[in-house]
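> Pasted the sequence and its predicted model underneath.
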Amino acid sequence: MNDNKMTGIELRATWGLGTVFSLRMLGMFMVLPVLTTYGMALQGASEALIGLAIGIYGLAQAVFQVPFGLISDRVGRKPLIIGGLLVFALGSVIAALTDSIWGVILGRALQGSGAIAAAVMALLSDLTREQNRTKAMAFIGVSFGVTFAIAMVLGPIITHALGLQALFWGIALLALAGIAITLAVVPAANAHVLNRESGIVRGSFAKVLANGQLLKLNVGIFCLHALLMSSFVALPPMMAKAGLAPADHWKVYLVTMLVSFAAVVPFIIYAEVKRQMKRVFMICITLLLLAEIVLLAAGQHLWTLFAGIQLFFLAFNVMEAILPSLISKEAPAGYKGTAMGVYSTSQFLGVAAGGSLGGLLYQWQGAWLVFACGAALAVAWWIISTTLREPPYVSSLRITLSALAVKDGALAERLKAQPGVTEVVVVPEEQSAYIKIDTQQTNRGELERLVNAA
């Protein structure tokens, strides 16, 4: 049997959890392109409260994500995933039943409180072997990008045809479908594997927060999602004022996503294969700045708006792909999961800040102030990012150690002496070695052979 071929359980876990994650993300994203247009018909609605309804989801996610991930170590992954999806569904039902903006705000807060991302990743780690885990995680990452594009198109179509309340009912059904898939398709884990590559290490946040490179990348994901959410406060009403009916907004998002996805691949190849991550990173921030300036100058010129939107999502989709890769490269060996937890919290704080502040700025002075502040934020981000170093082009991996290998006090030094190995951390109580490697010089197979020979 090919040891790198996924087993039936691994395939079920990957497809099942990937689908659950995608259904939840679909429900989250479908609201973004429609809330600032259709939501204004709600009782008590204002631009500031619409922004709060967009942003409060991110605040709740930021608060509950890491604690829920740690709790899943004790209560079990599947029970927490099911509980989180039930909370998400409850929030969707509340938003569907209300005709008040405050009801939608409460519903969105509950949706965000069902924070299951960490538990999903932990269960995926429990159900996949080391040599296949990267493929499984990559599938989740790809599904995230595809789901975002689908949501941008489906949200306006469903809301125009059936109304905002029907959209929330549909989101509740998606959550219930996720529960059904979790129960019927996703295998149960026999044991929880403490994998520092995907899980959070208790008491290790100080080590991650003290890393200057990671801190700058966390600022980056905060800025990226603050710009995204503030843009969705201003863009839909701007397009409506420029003469494009809300029912047709999906056409803009469809073309924009198709073009940006096609352009992402060359950027990623150049960044990873040619080892030009920082250059691509700085180019994307520059494109985001240009997009904010174009949108600021667009006024009611529809084609100028289209150009700004295309620039924005081209840079956004590339950034969404390379930022997690940068976090993985910069995270200390054995602390990638913790670094990703802090990264995700920073992302959701950006969602909260972008939605809430974007709504306040839009209500105060209109769309021009939203994009002017967005441009200022992009400039600040660009200046901070100039101090980033070129990342080490390494990958993280975990090797399970035998009882004899754990007792080998010289194992870490022998592993580190291998070509392409930059960092080694042996954790005896977990019977694991966490290693950072340059895959152009070595690979998992060679290191496993060394460990087994020892």
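Right, received. Where do you want to start?

> use CA for all of it now, contacts and neighbours both
Noted.

> Nearest residue to the middle of the protein?
S344 (6.5 Å; Cα atoms, centre = their mean).

> in what helix or strand does that one lie?
helix 336-365 (DSSP states H and E).

> what's the burial count for the residue nearest to the residue nearest to the centre of the chain when sequence neighbours are not counted?
Closest residue in space to S344, ignoring its immediate chain neighbours: A62 at 7.6 Å, by Cα to Cα, 6 or more residues apart in numbering. By the measure other Cα atoms under 10 Å, the count of residues near A62 is 25.

> another structure for you, compare them:
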Amino acid sequence: MSDEQGFSPRERRASFTLAGIFGMRMLGLFMIMPVFALYGQDLIGFSPLWVGIVIGVYGLTQAILQIPVGWLSDRIGRKPVIYAGLALFALGSVVAALSDSVYGVAIGRVLQGSGAIAGAILALAADITREENRTKAMAIIGVCIGISFAIAMVLGPVLAAFIGLSGVFWTTALLALVGILMVRFMLPEQAHRGQIRDVTAAPELFGRLLKDRQLLRLDFGIMLLHLTLTAVFVAFPLTLLDAGLVAEHHWWLYLPTLLLSFVLIVPFLILGARRNMNKQLFQASILVMMAALLLMAAGQGQLWLLALAMMLYFTAFNFMEASLPAFLSMLAPAGAKGTAMGIYSTSQFFGAFLGGVLGGLLYQQLGGGGVFVLVAVCMAFWFWLATGMTNVSKVRSHILSIGVNIENKDQREQLLQRLMALPGVHEALIIPEEGAAYLKVDGNIFELDQARRLINL
């Protein structure tokens, strides 16, 4: 049994299982980032450009397939899509592990990225959890992604030192197989509910959202953030090597800088939420990241400067990685969050691909310093772009089941008018096919129980 506001045991198990599956997959994608430039040098065809391609190419297939795979899960069910995606990820890992050339490893990374199951996992989380607990489930998944990135930055160098680059890929294949077993034995059976607009994309909304300047700023922002990430990790491991830190000790730098960065972002997240300073703190984070990149360029050969730069970089990166999805959720129109998130995720993965290619090309021509300086210029462009951002307030989204209240058009129109009349409701949308009402509300004054009572009249 569970109380009205808490997770049921079934919801809790499903949420943490899905978070674990998502996190292990992202761990497998991220672990290669801090090690490939160091341990891939014996591969046939190795060059800085191919380092960037291998690190970022998973983003290309992710970007192409992210939304279509989500639609497929609406049609054939979540679990078949998740099984197939994890199997493709495992296959790509095996291909990369067995390859003796950068070209084979790149093909493996393409296959890894083609298992684009993020949308299906989020949709399954929405299927399994009640509306009042859905935000919590999504937050658990989001936290697990952040943790997987931190673990990957440390675990990748440790594993590569002991079992080599191929061993890292064999580990990612094992993680995918563990994920398949978790889907089979730990997730409850659940008839999928088709499209849920809070987590899956609606094709008819693309044109409208692609004209929304505020959402486009967030899409370009996440693209530039992940472009920077992959470009940095083409050059930074080699920069550490040049500064005298041997490859097997790189985790000595990543671990403390990551831990300190997580501590440093907490007061900023609290300040942004309580003082409505989201925009100011966001712009400050872009400037911190730009300063960190310039410090990386200036700190060639000086480990303490590189460590300071990476600590600042991780702090700004983690703050923006946490803030951008929250901003998107606040700004997306009612019933359009899934579509907005689909465009956002596609931009994110495309940025990862562009960053890998750009980082490889720049390192080949200009060295590590050139990579850091020119990517800092991208941050300056982002800062200019962010000047037009809305300072988002405490806006929240809710999705409510309306059941029998949608028998005819007149009933739907009357219900819509009553919902719009509730204090704090900015937008309301009823989707008869889903039996759902989507609300965009002011979280300070909206009362969810009042809306539920109205629907149940």
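Looks like it came in fine. Computed from a predicted model, the values in this text were never measured in an experiment.

> The residue nearest to S344 of structure 1 is in what secondary structure piece?
helix 47-75.

> now that helix and helix 336-365, what's the angle there?
160 degrees (axes from the mean of the first three to the mean of the last three Cα atoms, to 10 degrees).

> give me the number of residues near the nearest residue to Q411 of structure 2 once chain neighbours are set aside?
The shortest distance from Q411 of structure 2 to any residue other than its chain neighbours is 6.5 Å, reached at N405 (Cα to Cα, 6+ apart). Applying other Cα under 10 Å, we find 18 residues neighbouring N405 of structure 2.

> N405 of structure 2 and R412 touch, don't they?
Yes - here N405 of structure 2 lies in contact with R412, judged by Cα atoms under 8 Å, at a distance of 6.9 Å.

> how close does T256 of structure 1 get to A262 of structure 1?
T256 of structure 1 sits 10 Å away from A262 of structure 1, going by Cα to Cα, to the nearest Å.

> Comparing these two, which residue is more hemmed in?
Per other Cα under 10 Å, whichever of T256 of structure 1 and A262 has more neighbours is T256, with 21 against 11.

> what's the helix or strand that contains that one packed up against?
Taking DSSP H and E as the definition, T256 of structure 1 sits inside helix 249-273. In terms of contacts (3 or more Cα pairs under 8 Å, 6 or more residues apart in numbering; DSSP states H and E), helix 249-273 of structure 1 is packed against helix 130-162, helix 277-298, helix 302-330.

> Tell me which of the ones you listed lies nearest to M28 of structure 1.
For M28 of structure 1, the closest of these is helix 130-162, at 8.4 Å, according to Cα to Cα.

> you'd agree D438 of structure 1 is up against S396?
No - between D438 of structure 1 and S396 there is no contact, the gap being 9.1 Å when judged by Cα under 8 Å.

> neighbour-wise, which of those two wins?
More crowded of D438 of structure 1 and S396, by other Cα under 10 Å: S396, with 23 against 16.

> what about the one helix or strand that one maps to, how far off from structure 2?
Assigned by DSSP H and E, S396 of structure 1 falls within strand 395-400. Mean deviation of strand 395-400 of structure 1 relative to structure 2 after superposition (mean Cα distance after the TM-score superposition for structure 1): 0.6 Å.

> now for that strand, which elements pack on it?
Using 3+ Cα pairs under 8 Å, 6+ apart, strand 395-400 of structure 1 sits against helix 130-162, helix 302-330, strand 432-437.

> Turn those into a markdown table, columns for mean neighbour count and distance to V120 of structure 1.
Listed next are those as a markdown table, based on neighbours: other Cα atoms under 10 Å; distance: least, Cα to Cα, whole Å:
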| stretch | mean neighbour count | distance to V120 of structure 1 |
| --- | --- | --- |
| helix 130-162 | 18 | 10 |
| helix 302-330 | 20 | 17 |
| strand 432-437 | 24 | 22 |
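
> Turn those into a markdown table, columns for distance to Q365 of structure 1.
Converted to a markdown table, those look like this (distance: least, Cα to Cα, whole Å):
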| stretch | distance to Q365 of structure 1 |
| --- | --- |
| helix 130-162 | 26 |
| helix 302-330 | 19 |
| strand 432-437 | 50 |
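
> To A242 of structure 1, which of those lies closest?
Of all those, helix 302-330 comes closest under Cα to Cα, at 5.6 Å.

> other SSEs contacting the closest one?
helix 212-241, helix 249-273, helix 277-298, helix 336-365, strand 395-400.

> what's the mean distance for the helix or strand where T19 of structure 1 lies versus structure 2?
Take DSSP H and E as the rule and T19 of structure 1 turns out to sit in helix 8-29. Its aligned residues in structure 2 lie a mean 1.1 Å from helix 8-29 of structure 1 after superposition (mean Cα distance after the TM-score superposition for structure 1).

> ok, then the element right after that helix?
Assignment by DSSP H and E places the next element after helix 8-29 of structure 1 at helix 32-38.
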